[in-house]
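1. Have a look at this prediction, sequence included:
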Amino acid sequence: MNQAIETSAAPDYPQLLGHPRPLWMLFMTEFWERFAFYSVSWALALYIVAQFFHGDPSGQAWASGIFGAYTALIYGTGIFGGWVADKLIGYQRTILLGAAVMAAGLFTLMLPQRTMLLLGLALVIVGDGLFKPNISSMVGQLYARDDERRDRGFTLFYMGINAGAFVAPLFTGWLASYFTDTPMEQNYRVVFLAAGVGMLLSLLWFWFGRRQLKGVGRPAPGAESRLRVLWVLLGVIVAVPAVYYLLSSVGPGGLQWLLGLLFVAVAAMLLVEAARHDRVQTHRVLAMLIIFAFNVLFWMFYYQLGTSFNFLAENLVDRKMFGGWVFPVGWFQSVSPLAIIVLAPLVTLVWAWLSKRRCEPSIPRKFGLGLIFNALGFAVLVYALARLLSSAGLIPFWPLAMCYVMQTVGELCLSPIGLSMVTKLAPPRLVGVAMGGWFMSLAVGGNLSGLVASRISGVSGMTAASALSGFTFSFWLLAGAGLLLLLISPLINKLMHGVR
């Protein structure tokens, strides 16, 4: 079964709760992968400052740069993972190989040397590059192209992502705080251990559940040889040192140029393939690429959650609660996924209700709303830093929590819709590459987020003044981009030729 057939007509799956049964297997596979990913995400920058700078705030800038580069490469390598699945070994084998490599990297992070930190991150990056775009692409292959349940299926899948993201900081944060008689950098290594176990569970879940897929995601005819898997594994062995070099020597600035060139290359591949079809497919790819550009801006500021928001919570937020209990920094990372778990079903129902009345916002309008809600989150922080700063130099607890909730509303307008958009607008033979292009836009935004956070922290660490300045800039750029996208939405809708 080739890719074009898979995306236009899906197998007749047994249904569970109104969706193909394999959706729920993919849901849990993604749950455990996201548990592993977000365990590392909340702890990484804090661990770097604690372990390698002995808690000195001057380490915030380097930690932010590493976090941004790590986030960027996690998503940037997705284009290669999509190509491996499309052209070499199929989706199922690519996912399994990526899960194994990622698990090895997570366990490597436990070793307390800077070299091992970067090697572990390199393994995680390469493994997740193989895993992440292909698990998302397989969700699209469960539905026919014109199946009206597709967007709702992606939103449910997105709840799996955020269920893992919600549990990870709470559980691993508790694990770290439980070992209270050890230095904090050791506590963070317990977090990495739990992440590795979570990734092994993801691997096992997909290994035993893949029979439900009825052949979807298997290698194409003529590509079944296991020798191809060996060649891909050799490619992984080459890729890991290359990624290590990018983390250790190239730095976020040089990486931004590389990511930009890769993004242009992906765009060119998609446009060339679209031109082989017809004018309609070319227009659809152009619409997709325009939305990708706005997607960069959303994630450039959203990913402050792993850097500047963490440093804000640690140093500038009053976290004292009832009875003298102090709210853990890492637990802020669970606010957004909790809000998504609560709000995602409501948003799904709203889109369905509006769809029945033929007034559901189009894809570009949803993206514009996403950018504006992200901007409103920063507006809350700007207000708090300008008006609510105490004599002790701290802002209240609620503005940062409210910022996460506002960003979550924006994320629900944008991210699950983006995954579905790619499967609807991409050329049928390059759905995996197009999904890699989607994650490439996240990569560019992720790396820029590290550069922004490094600028906010400066050489001596974040202050209330530097945070106010940086977050004010963030608000205006996001709000302006959101309004612009709403204004040009009719043009983008025309390019999409009826896809909504």
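-> Okay, I see it. Since this is a predicted model, take the numbers as computed values, not measurements.
2. make it CA atoms for all contacts and neighbour counts henceforth
-> Fine.
3. Please, which helix or strand holds Glu148?
-> Take DSSP states H and E as the rule and Glu148 turns out to sit in neither a helix nor a strand.
4. In the chain, which helix is the longest?
-> Using DSSP state H to define each element, the chain has its longest helix at helix 464-496.
5. which other helices and strands contact that helix?
-> helix 279-302, helix 363-387, helix 431-457 (3 or more C-alpha pairs under 8 Å, 6 or more residues apart in numbering; DSSP states H and E).
6. change it to 6 Å
-> On a contact count with 3 or more C-alpha pairs under 6 Å, 6 or more residues apart in numbering; DSSP states H and E, helix 464-496 meets helix 279-302, helix 363-387.
7. Run the chain-centre distance for it.
-> 20 Å (C-alpha atoms, centre = their mean, to the nearest Å).
8. what comes up buried for it?
-> For helix 464-496, the neighbour count (16 or more other C-alpha atoms under 10 Å) marks 464, 467-468, 470-472, 474-479, 481-483, 485-486, 489, 492-493, 495-496 as buried.
9. adding another structure so you can compare the two:
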Amino acid sequence: MWKRHPRALPFLFFSEMWERFGFYLLLGIFTFYLKDATGGFGMDEKESASLYGTFIALIYFTPFLGGLLADRKMGYCNAIIIGGLLMGVGYCLMSVRSVPMLYLAMTLIIIGNGFFKPNISTLLGNVYSTPEYQDKKDEGYNIFYMGINLGAFICNFFGAALYTTIGWGAAFIAAGVGMFLGVIIFVIGMRHYKSFDTRKPLKQGDMSMSKIFGLVVLPALVFGAVGYLIKGADGAIFDSSSTDAFIFACVPVAVFFIALLLRSPKEERRPMAALLSIFAVVILFWAIFKQNGSALNTWASRYTERHVDGTTGTVLNALKLTETIPYKKDSVTLLDNQFRKIKENGTEVKGLDYPSYFKNMNLAETPLKEGDQVKAWAPSLSQSINPFWVIVLTPLLVAFFTWLRRKGKEPSTPSKIALGLLVSAMSVLVMIFAVKAGNNGAEKVSIWWLVGSYGIITIGELFLSPMGLSLVSKLSPVRITSLMMGGWFLAISIGNKLSGILSSKWDEYTNKESYFWLNFVLLFGAALFLFAILKWLNRVMKEKGVV
């Protein structure tokens, strides 16, 4: 596999694989850790989902700034190493159970990701810029993308084994070790890509760093601080103080992009309007997709049949991938060994009824008495379903589009994004049927509902995510390509925060079917809007001479 590619590729592949190992290990257990009263912080569903949303929103905002700093000041290699070290330290600090330390760790991870994530991809592109390897660039990125998903797939098995046997701290330290391994591999391979670490000087029409900070970053920080400090009648204005801060911070950024559109030359206005339209609708895709670490984690933990016995139970137990559920006759139990806080008449009480494992078990064949233990696979393992589907489906979709291209029937880039939204909406219908199958939580349901839902939305992801980056490069005016790429990341960031807001409402929906119907309406509405303007988008693409 490596022979036909630059010698830099395996080093960048494994650096990214280990970085994603640490990152997705953290995300897979993050909300479980926040909700755990004995080893974590005892947050309820609303608090944990809101903080999760803010965290991943900021994680996807900082790559814009980190990319600009690397482009013009630091260089890619320095940014990658610094970013990796900051993330590794942040993961390790997560093991310290302290609120100030939690926020410090999150801050280091957010900043570190901003330096690491955009620049390792850019460096890979530079490596393939030589005539010898230019024609292999797409294949190189496909191999690199496999590294991302390989790390995301395997990390959850390590994380589950560690937090069920030793504790949360061990899992977070493992994430840090993975990140440090990625940095070490990157440094070892430096000789193969050091010559491609070139800075981009400011060109005519480019916006200077000081201007970007003055017009975008500083106003966002000021508005964010104001949003955090202003209090509504019930405390927060929208959902929580962190949500208020994020929404307020987005206001000057949105105003900046609108002003950029209105002040642009006439020939640039239609392509920019097309991009901003797509940015607006893909926010809703990320709002649903990124619930994998919050609402769908909750579904895996509390509503999915996870108890294991026989050979499967023996193997998973030997691998330390199970957790223990105590049997209580004629009662339901907390399914993830975590306490939740709910308010009843103004008083906080512990516990909430969820469907019991024991309703699904044949107690005539497997008699249990009070206090007996039942083994269940660790719910964070469900986070490996999406990367599994990415690994399986990516080659198939690449081959499918290659076949269509040869026949001259390949859809345009906007058409692929619209189809991605529509397919993603279908994945939510699977969860609606899952709620029906479990009689709205009266019984646990099969893991195959989650497998099916993740499989469908992964197809939507592969239609939409790479196509969005491609569209930005095709439609952006050359003078502001980096800024428009920042707009794409901003859309992802806003969508990630919205995912946390939606997930924080989980417990307010007695009928979970209604929760998933809301998600379906949001995605289906976004798809309909994009299909409605598809002819105009395709016309703009043709005017630019791209497809």
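-> Yep, it's here. Predicted model only: the values in this text are computed from it and were never measured.
10. ok so, going back, looking at the helices and strands packed on helix 464-496 of the first structure, which one is packed in the most?
-> Comparing these by mean neighbour count (mean count of other C-alpha atoms under 10 Å), helix 363-387 ranks first with a mean of 24.
11. Now render the helices and strands packed on helix 464-496 of the first structure as CSV, adding distance to Ile79 of the first structure.
-> Compiled in CSV, those are given as follows (distance: least, C-alpha to C-alpha, whole Å):
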stretch, distance to Ile79 of the first structure
helix 279-302, 14
helix 363-387, 22
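12. Of those, which is nearest Ile341 of the first structure?
-> helix 363-387 (17.0 Å; C-alpha to C-alpha).
13. Now that closest one on the second structure. Mean distance?
-> Once fitted to the second structure, helix 363-387 of the first structure is off its aligned match by 1.4 Å on average (mean C-alpha distance after the TM-score superposition for the first structure).
14. Which SSE is immediately downstream of that helix?
-> Later in the chain than helix 363-387 of the first structure, the nearest helix or strand by DSSP H and E is helix 397-425.
15. all helices of the stretch 51-200 of the first structure, in order?
-> With DSSP state H, counting those that start in this stretch as the criterion, the stretch 51-200 of the first structure has helices at 60-76, 78-84, 90-108, 114-140, 150-178, 184-209.
16. and the fourth one, what does it pack onto?
-> Meaning helix 114-140 of the first structure. In this structure, helix 114-140 of the first structure packs against helix 78-84, helix 90-108, helix 227-245, with contacts taken as 3+ C-alpha pairs under 6 Å, 6+ apart.
17. residue in the first structure matching Phe30 of the second structure?
-> Taking TM-score structural alignment, the alignment pairs Phe30 of the second structure with Leu44 from the first structure.
18. residues near that match, how many?
-> 26 (other C-alpha atoms under 10 Å).
19. Could you do Ser58 of the first structure as well?
-> Per other C-alpha under 10 Å, the neighbour tally for Ser58 of the first structure reads 16.
20. which ones are touching the aligned residue in the first structure for Gly112 of the second structure?
-> Following TM-score structural alignment, the counterpart assigned to Gly112 of the second structure within the first structure is Gly127. Neighbouring residues of Gly127 of the first structure by C-alpha atoms under 6 Å, 6 or more residues apart in numbering: Gly98, Val101, Met102.
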